[in-house]
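[1] Fold the following, please.
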Amino acid sequence: MASLVTPSDRQTLASRSVKDVYPVSRLVREARVLLEGSFPLLWVEGEVSNLAMPGSGHIYFTLKDAAAQVRCAMFRNRNQHLRFTPENGMQVLLRVRVTLYEGRGEFQLVVEHMEEAGSGALQRAYEALKQRLGLEGLFDAAHKKPLPAFPQTVGIVSSPDGAAVHDIVSVFRRRAPSIHLIIYPVAVQGQGAAAQIAQAIQTADARQECDVLIVGRGGGSLEDLWSFNEELVARAIFACQIPIISAVGHEIDYSIADFVADVRAPTPSAAAELAAPETRQLLQTVQASVSRMHRYLLQTLQQQHRQLSFLKARLPKPASRLQQHHKELHRLKQQLQNAWRNQLQQRQQQLDFQSARLKHPRSMLALQQQRLKHCQSRLQSQVHWLIQQHQRNSGQLSQRLQRCLPVNELELHKQHCNQLGKQLHSGFVLSLKQREQRLIQQMRTLAAVSPLNTLERGYSITQDAGSQRVITDAAEVNSGDRLDIRLSRGELHCQVISSRPKQS
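    Now for the predicted structure:
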């Protein structure tokens, strides 16, 4: 059917200049320049389809969603850095330049970078938050608090139905059944999980009823663990005054909470082992100390016994010394008797000689007899005195030997060892009493700051029935809200009829 051209149309066409008519190439080129100038380098997410990977090394495909699609090209110099092989149906995240392919006049995207959707975006957000918090100093070792050596109460911030809680409880029952456990139930993944985790940490910090806090869950994908990569949770951990052990996922999983926490455990079970002292190991340590003390005392006694034996061996036997002195005394006695006999013989010879020279020397003989008797008495007294002197010397030597007997020395060492044993026992008893008094004082201090004592004085804790958030201001509730009021004995479940906020 022929088109009709009116005279006015002919006049309009005639009036146009040649420069107002666009060639196709010019139109397509200017459209490409306009597109490229209007759109910066941007990110696009969609599904791969019609994938083509020719021998040239370039990749051509269509990116689509439920409502639209667009042609894409990724040239060889860009796809050499890909960490995966694209496939049809794969969800990808692309960094692209918007352009127009002049050869066919087709709108297309030139891909600069490609990654799998989902985990890639989360990974970028994870790295960005990690870098920002690291620059703020939340990961610095100067802020890390040491774990107590012997905790009395341990808090667990996790899902009460998860395997992580059961693993932690099993480790505590095995290693330290005397430690009291408090579970702060939270959701560990999904919408609102991060807020619940942060609120639980803040609640535990406000109550100050735990010595250590374990925050974590079992393993999972990056999306499952994402609640522990939220900034809200990281700042709650950093602000908490209670030492926190982060136990998120498996050993290869690292979360933002791991870097902020005071200690990072590879698994929940490992976190429980870090917080729970091994009771059997403590008993073994005490037993080892007692064994070392017993060995030391035994070695000391053995050393004293060896020294006593050495001294005993150096001392001569009293019987041999007495026998030697008796022999010496007998020799002196024999020598004295021989000398006395010799002197008597000499006197007798002299008397005989004088008698032979004198005729009837009765007077001289009587005089000589008197002198002889006098000498004889003097000699006997002198012999008696010498014998007594030797006996006194022998008695003194015997007493000195009695005082140096090894039995007496052994008795003195035995008394000294008994005294040392009594001092050791009294020191051990005194140390136990001091530790017992210190434990009683700490229990009294703990009871004095316990929030349960505050409830005993008539105060109560009001919480929102849904979120378990502590209510401190009447302006935080509205009429009809349901509240849980915790008293010293039991709880009240109430509904707000009206509220009266405090006027500032």
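
[2] Please make it C-alpha for all contacts and neighbour counts, starting now.
    Noted.

[3] which SSE is I156 in?
    strand 153-158 (DSSP states H and E).

[4] Sorry, slip of the keys, the one I care about is Q382.
    Secondary structure from DSSP H and E places Q382 in helix 362-403.

[5] again with R292
    helix 279-314.

[6] could you say what helices and strands that helix packs with?
    Identification of packing neighbours for helix 279-314 by 3 or more CA pairs under 8 Å, 6 or more residues apart in numbering; DSSP states H and E yields helix 406-449.

[7] by how many degrees do the helix it packs on and helix 279-314 diverge?
    With axes from the mean of the first three to the mean of the last three CA atoms, to 10 degrees as the basis, helix 406-449 and helix 279-314 are set at 160 degrees to each other.

[8] doesn't S394 make contact with H325?
    Yes. Contact criterion CA atoms under 8 Å: H325 and S394 qualify, at 6.7 Å.

[9] Going along the chain, name the helices of the stretch 201-350 of the chain.
    231-239, 256-260, 268-275, 279-314, 318-357 (DSSP state H, counting those that start in this stretch).

[10] Quick check: which of the ones you listed is buried the most?
    Ranked by mean neighbour count under mean count of other CA atoms under 10 Å, these are led by helix 256-260, which reaches a mean of 26.

[11] Which strands and helices lie in contact with that helix?
    Packing partners of helix 256-260 (3+ CA pairs under 8 Å, 6+ apart): helix 231-239, strand 244-248.

[12] Only the buried residues of the shortest one, if you could.
    Neighbour counts over strand 244-248 (16 or more other CA atoms under 10 Å) mark I244, I245, S246, A247, V248 as buried.

[13] Which residue is the nearest non-sequential neighbour of D224?
    Leaving aside its sequence neighbours, D224 sits nearest to Q189 (CA to CA, 6 or more residues apart in numbering; 5.7 Å).

[14] quick revisit: how about the helices of the stretch 201-350 of the chain, which one is nearest T203?
    Comparing these against T203 with CA to CA, the closest turns out to be helix 231-239 (10.3 Å).

[15] Before we compare anything, build this one as well:
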Amino acid sequence: MTPPDWITGQLTTNDVPVFTVSRLNRVCRFLLNETFGTVSVEGEISNFTAAASGHLYFTLKDAEAQVRCAMFRPQARLLRPQPRNGDHVLLRALVSLYEPRGDYQLIVESLEPAGDGALALAFERLKLKLAAEGLFDETHKQAIPALPRTVGVITSPTGAAIRDIITVLRRRFPAIEVIVYPVKVQGAEAPGDIVRAIRLANRLQHCDVLIVGRGGGSSEDLWSFNDETVGRAIFASRIPVISAVGHEIDFTISDFVADLRAPTPSAAAEAVSPDRSDWLERLDRLASRLRQAQANRLTLASQRTRFLAKRLDQQHPAQRLLTQSQRLDQLEQRLRRGWQQRLQNLEQRLARQQARMRGVNPAP
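    Down below sits the predicted model:
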């Protein structure tokens, strides 16, 4: 490439070009533009400033160096959301130089999150998409059985998660059967493995509940559980699903779609396995209540039997005849007393009349 005429400075007697400052900066800018053109650069944003003009200015840095960056208004207004200090980003920019100050800088054309930032953006976008489709709605959540007979576990067969789950289940309720569906839990093949295992469990229908998860790790390690196909497979499961991915601070798409989110695999095992001692105590209380209820029913039945027997005796013909005979005797006694009383009253009246007559007609 032949440089333009203005690049060459005036020559001294030693054939060394002499530049003015402005010409030197112009030459450097030209060389940077032509040599590098547009490049992609990854780094962390610092010293971020949003100017009133709409332009953005910031420093892009890594552990060893930094470079000034400018993003002009037409490109900056397209950013959603606006970047912040500390963001890890990947940008496309023109390598250039700000001639008035001689500052080497990048003229940014586009900017997007990189590393964890890119993963976080992808996570939020998928989360919003599935939420809008109703995959997180409580109305779709299935109840987790209180006492499942068989628990399916979809995880790595060699990881810490399966050991923790089996340990908790054996301690709390050894009678629960465990079926392990071995899958890869990270890497490119993991989402497909997990989806196939969920579908297999639903096709066989051997399990009352499924635990889908893995132990802790980085965002990249857990990313398989943010895969859209995994989320949709969990949503489509006819068997209730518990998501148990990483630690309590980790959240994945599977957590939002599942019927229950457990903070750890051990917590998921506790959610499906009632404590045996608690259940034995509950059974003892239930047996005591049943015995008391039976005793109360027997007492009521005995009382009713005696009541009915008494009524039956009262309705027996012999009993009724005896009752009527007693009533006849009572009436006869009342009649006799009544006639005796009347006769006595008449005798008394007659005696009084006789006495009165004697007083009127004394004897000669």
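
[16] what's the TM-score here?
    Aligned and superposed, the two chains score 0.58 in TM-score terms (TM-score structural alignment, normalised by the length of structure 2); 256 aligned residues with a CA RMSD of 4.3 Å.

[17] now the helix holding Q382 of structure 1 and helix 406-449, what's the angle there?
    Using the same axes, to 10 degrees: helix 362-403 of structure 1 against helix 406-449 is 30 degrees.

[18] can you give me the strands in the stretch 1-150 of structure 2?
    10-11, 17-18, 38-50, 56-61, 66-71, 88-98, 103-113, 150-155 (DSSP state E, counting those that start in this stretch).

[19] okay, these in CSV with distance to R163 of structure 2 and mean neighbour count next?
    Shown next, in CSV, are the strands of the stretch 1-150 of structure 2 (distance: least, CA to CA, whole Å; neighbours: other CA atoms under 10 Å):
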stretch, distance to R163 of structure 2, mean neighbour count
strand 10-11, 78, 12
strand 17-18, 75, 12
strand 38-50, 39, 17
strand 56-61, 43, 21
strand 66-71, 46, 18
strand 88-98, 36, 20
strand 103-113, 37, 19
strand 150-155, 11, 24
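
[20] Columns distance to Y181 of structure 2 on top of those strands, output as TSV?
    What follows is the strands of the stretch 1-150 of structure 2, written out as TSV (distance: least, CA to CA, whole Å):
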stretch	distance to Y181 of structure 2
strand 10-11	78
strand 17-18	75
strand 38-50	40
strand 56-61	45
strand 66-71	49
strand 88-98	37
strand 103-113	35
strand 150-155	5
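
[21] Out of the ones you listed, flag the one nearest L346 of structure 2.
    Nearest to L346 of structure 2 among these is strand 150-155 (102.8 Å), distances taken as CA to CA.

[22] Can you name the next helix or strand after that closest one?
    Next along the chain after strand 150-155 of structure 2, taking DSSP H and E as the criterion, comes helix 160-172.

[23] In structure 1, point out the residues matching the helix or strand following that next one.
    Later in the chain than helix 160-172 of structure 2, the nearest helix or strand by DSSP H and E is strand 177-182. The aligned range for strand 177-182 of structure 2 in structure 1 is 180-185, by TM-score structural alignment.

[24] Next, the contact list for the closest residue to P113 of structure 2 other than its chain neighbours, please.
    Leaving out its chain neighbours, the residue that sits closest to P113 of structure 2 by CA to CA, 6+ apart is V89, at 4.3 Å. Contact analysis of V89 of structure 2 by CA atoms under 8 Å, 6 or more residues apart in numbering lists E42, G43, E44, I45, L111, E112, P113, A114, G115, G117, A118.

[25] Now the two most distant members of these.
    Checking those with CA to CA, the most distant pair is I45 and A118, at 14.2 Å.

[26] Which stretch of structure 2 lines up against the strand holding I156 of structure 1?
    The aligned range for strand 153-158 of structure 1 in structure 2 is 150-155, by TM-score structural alignment.

[27] same question, stretch 272-280 of structure 1
    Against structure 2, stretch 272-280 of structure 1 falls on residues 269-277 (TM-score structural alignment).

[28] how big is the offset of stretch 281-299 of structure 1 relative to structure 2?
    Using mean CA distance after the TM-score superposition for structure 1, stretch 281-299 of structure 1 ends up 4.0 Å from its aligned counterpart in structure 2, as a mean over the superposed pairs.

[29] Just tell me the aligned range of the longest helix along structure 2 in structure 1.
    Looking across structure 2 with DSSP state H, the single longest helix is helix 317-360. Alignment of helix 317-360 of structure 2 against structure 1: no match, by TM-score structural alignment.

[30] about what we covered before: with distance to L181 of structure 1 as extra columns, can I get the helices of the stretch 201-350 of structure 1 in a markdown table?
    Shown next, in a markdown table, are these (distance: least, CA to CA, whole Å):
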| stretch | distance to L181 of structure 1 |
| --- | --- |
| helix 231-239 | 19 |
| helix 256-260 | 21 |
| helix 268-275 | 11 |
| helix 279-314 | 16 |
| helix 318-357 | 74 |
